[in-house]
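Participant: give the three-dimensional model of this entry:
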Amino acid sequence: MNDQIDILEDETPLEDDDALEGADDEGDADVEAEAAESEETEKYVAESTGDVTQIYLNEIGHSPLLTPDQERALARRVVQGDFEARQKMIEHNLRLVVNIAKHYINRGMTLLDLIEEGNIGLMHALEKFDPERGFRFSTYATWWIRQSIERAIMNQSRTIRLPVHVIKELNVYLRAQRHLEAHLGHEPSFEDIAHLVGKDVDDVRRVMGLNERVASLDAPLDIDPMLTIGESIPDDQHDGPETILQNAEIERYVREWLKQLNEKQRMVIERRYGLNGYEVCTLEDLAASLSLTRERVRQIQIEALEQLRRILRRYGVSRDVVL
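Facilitator: The predicted model follows:
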């Protein structure tokens, strides 16, 4: 799989606009047929062994990078609301997400999970990208991809189960500890820290004892050295603005993806999962409203989910993120 990831790092862009639409129609038909058969065989082997990550890497490897002119043209269409252009921009930048995500392996999440989180950041970056400012999209998107991945790692791997006010108090003591270490030249005592922050020594000792069981909340984040882990822990009672924006973007994409299903499939998925304003329905209730048998509704649901799975896989998004 490492070889596959290295191949994805090839930064050779498309040479002309025709390449964006697909391969040249000219060529030896037998060679093309053999290549297609080989590709299907590889895909079958990967699927039979359950290597979903390998399947995904194989699929996105067929999307070469865009030239600056192609990128600018597509980005302008995205600004105008062209969903097809948005899809192309995402597809041709999925390799960027993989190249960033692989640097976060062994941080508590699988590569595929890291890619899924990075793809959410990619979609968020595309919503905010302004092609007229002269920056390459990859430069702009990198920060959003890293932010999305690092936030997911923090939320996934942290084992902190402390009240928010305790976390903030611990963060104050850790800052004081770092300040004193810099000025004293040695590790400060609990008494030193208590004196600096004006707190009781026993309180400082008790709260800082919690730090032995958790990662340092005062450590700077990779995405922003001026922001600490403790400061960036979200309030569980309220979604932050980034979460709200990302959820809104996901909902917008879901509406477009559902349009690719036929009417009956879309109706079943919307009502079974409570999408687009519908209440969640049981198979029995849905079967009655559609004048179908329960088993037939279940079959339609399976067919629709399989089609959605193929659509989502192209974007590296887990079904769990959507449904």
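
Participant: only C-alpha atoms from now on, for both contacts and neighbour counts.
Facilitator: OK.

Participant: immediately after the helix or strand harbouring residue 54, which helix or strand?
Facilitator: Secondary structure from DSSP states H and E places residue 54 in helix 52-60. Toward the C-terminus, helix 52-60 is succeeded by helix 68-79 as the next helix or strand (DSSP H and E).

Participant: which stretches of the stretch 101-250 of the chain form helices?
Facilitator: 111-128, 137-157, 164-184, 190-197, 201-209, 229-232, 241-258 (DSSP state H, counting those that start in this stretch).

Participant: quick one: the last one to helix 137-157, angle?
Facilitator: So that's helix 241-258. Comparing the axes of helix 241-258 and helix 137-157 via axes from the mean of the first three to the mean of the last three Cα atoms, to 10 degrees yields an angle of 110 degrees.

Participant: I'd like the next helix or strand past helix 241-258.
Facilitator: helix 263-273.

Participant: what angle do that following helix and helix 241-258 make?
Facilitator: Using the same axes, to 10 degrees: helix 263-273 against helix 241-258 is 150 degrees.

Participant: just to revisit the earlier point, show me which residues of the helix holding residue 54 are buried.
Facilitator: Neighbour counts over helix 52-60 (16 or more other Cα atoms under 10 Å) mark 53, 54, 55, 56, 57, 58, 60 as buried.

Participant: would you do the same for the sequence below? I want to compare the two.
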Amino acid sequence: MTGMTYRFLVATIVSAALLLSVATAFQPLQPQQTPKRLASVSVQSLVAPTDEKKATIAASWPATGIPNHKILTKAQEQKLGKAIQRARKLRQWLEQHPTQAKIPLDDASIVYALSSSVTSHESSSYHNYTQAQIDTILEKGHQAKQKLMMYNLRLVSKIAKKWAYMTHYKNGDYISNANDGSLTRPSIQEAIQEGIEGLARAVDRYDPTKNWRFSTYATYWITDSIRNCYASASNGHAMRLPSAYHETVARYKSLIKEQYHLYQAAPPMENLAAQMDLKLSRLQKILRLAQPPLSLDGPTSSFASAGKSGIADASTTMLGDILVMGTSEDPEALLEWSMLRGALEHALVTQLSPHERDVVRLRSGLDDGVTRTFRQVSVDCYEGKLSPVQIQVTWVRALKKLRSPEALSKYGWMSYFELCDVDPESVSL
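Facilitator: Below you'll find the model as predicted:
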């Protein structure tokens, strides 16, 4: 065998081996040859998510306990909607006519029924219904409502998770905190509960004659309820405000930022109301209602603040301390005392420096009712670093500012001492 013949034979064997390996690699797998590991993987898990972060989020969501029902067809939704609508109209008719339906109606009742949401054909046939027929219609409507809500709970969960994802990652929180929530952000379970309330409203308002899919109609009501839930929590409102109010406030703040960025000044309220197509009184009312409620643990005045020492913060008069408990002999005097104290706090903040404000508070006993000598003020507020003479000089300078004609006429804070039966001269030099 020559060398050329030997090389040709080796090349033929290698080519045959390569063709055999390629044919084996492209041969389809038989059912009995499917690996167990591949057979146990679901189809959904084989679909790669577009965003790796979203895949991690979906895996870390807390269990909501929502059953995994199949999606209703359009014909099934319309059938359930008709049963709900029929039961609702019958219930409205029964509320308008408190008599039993099997008793013949008089002419006035028939005219009143014709003017209601019930059609004339339905109102004329209701008086022939027996109590058993009425109960059957109402029960079918109740069951249809429960079924329509049960089969759309996954829609509520989907929208609630979307809102939780946006709010938690917008604020830099981990998604594991979504189940816990906070004072300013509801948990995922609370958002789902609010969404279920919106779903119930959608079921009551759904009109099958419009030929809409129920999920399309219910998405608006579910989103509206969840949006209100997050808006109320973020604004610190214990009372629920309409979503339009939150949108108006957000737009108002956005316009103020734009105008201030352009003109370096806050625009007039009239101009903002005109840009928002609202009356000035309407805008002022919305802004007033959107203010967060006052806390009983908060100070009586927004101007109540101490200086560098911070002593006044610990003993500032709280709103809960001056509220009328039970019966009060003179609530007007209590209100006047609160207003004068607010004027005094305003004068202290606007007229005095932080150092002078601390000296006046401790020397006069405005926070705890205990007056102090100059030496005690130096020890309590400045740890003895200032001499009593320096405290006295500061005290005199502060009183001159507060007793100036401008301060007395503008704030009238000296009336606070008169109301409390305290002689201002007794705490002076």
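
Participant: TM between them?
Facilitator: Remark: TM-score between the superposed chains equals 0.38 [TM-score structural alignment, normalised by the length of the first structure]; 148 aligned residues with a Cα RMSD of 4.4 Å.

Participant: rewinding a little: just send the buried residues of helix 52-60 of the first structure back as a markdown table, with distance to residue 43 of the first structure too.
Facilitator: Below are the buried residues of helix 52-60 of the first structure laid out as a markdown table (distance: Cα to Cα, whole Å):
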| residue | distance to residue 43 of the first structure |
| --- | --- |
| 53 | 11 |
| 54 | 9 |
| 55 | 6 |
| 56 | 10 |
| 57 | 11 |
| 58 | 8 |
| 60 | 13 |
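
Participant: of the residues you listed, which is the nearest to residue 263 of the first structure?
Facilitator: Nearest to residue 263 of the first structure, judged by Cα to Cα, of these is residue 56 at 28.1 Å.

Participant: quick one: that closest one from residue 312 of the first structure, how far?
Facilitator: Separation of residue 56 of the first structure from residue 312 of the first structure (Cα to Cα, to the nearest Å): 11 Å.

Participant: so what's in contact with those two at the same time?
Facilitator: Here residue 56 of the first structure and residue 312 have no joint contacts, going by Cα atoms under 8 Å, 6 or more residues apart in numbering.

Participant: so the helix holding residue 54 of the first structure versus helix 111-128, what angle?
Facilitator: Counting by the same axes, to 10 degrees, helix 52-60 of the first structure lies at 40 degrees to helix 111-128.

Participant: what's helix 52-60 of the first structure packed up against?
Facilitator: Using 3 or more Cα pairs under 8 Å, 6 or more residues apart in numbering; DSSP states H and E, the elements in contact with helix 52-60 of the first structure are helix 2-8, helix 29-48, helix 294-315.

Participant: and the shortest one, what other elements does it pack with?
Facilitator: Using 3+ Cα pairs under 8 Å, 6+ apart, the elements in contact with helix 2-8 of the first structure are helix 52-60, helix 94-101.

Participant: quick one: which of these is nearest residue 242 of the first structure?
Facilitator: Taking these one by one with Cα to Cα, helix 94-101 is closest: 18.7 Å.

Participant: what does that closest one contact?
Facilitator: Contacts of helix 94-101 of the first structure (Cα under 8 Å, 6+ apart): 5, 8-9, 60-61, 111, 114-115, 118-119, 122, 138, 142, 145-146, 149, 315-316.

Participant: quick one: buried residues of it?
Facilitator: Here helix 94-101 of the first structure shows 94, 95, 96, 97, 98, 100, 101 as buried, counting by 16+ other Cα under 10 Å.

Participant: what is the one helix or strand residue 164 of the second structure maps to packed up against?
Facilitator: Remark: residue 164 of the second structure resides in helix 153-170, with elements defined by DSSP H and E. The helices and strands touching helix 153-170 of the second structure, judged by 3+ Cα pairs under 8 Å, 6+ apart, are helix 188-205, helix 214-234.

Participant: please name every helix or strand in contact with the shortest one.
Facilitator: For helix 188-205 of the second structure, the helices and strands in contact under the criterion 3+ Cα pairs under 8 Å, 6+ apart are helix 74-96, helix 131-150, helix 153-170, helix 214-234.

Participant: what's the distance between residue 171 of the first structure and residue 190 of the first structure?
Facilitator: Distance from residue 171 of the first structure to residue 190 of the first structure, by Cα to Cα: 14 Å.
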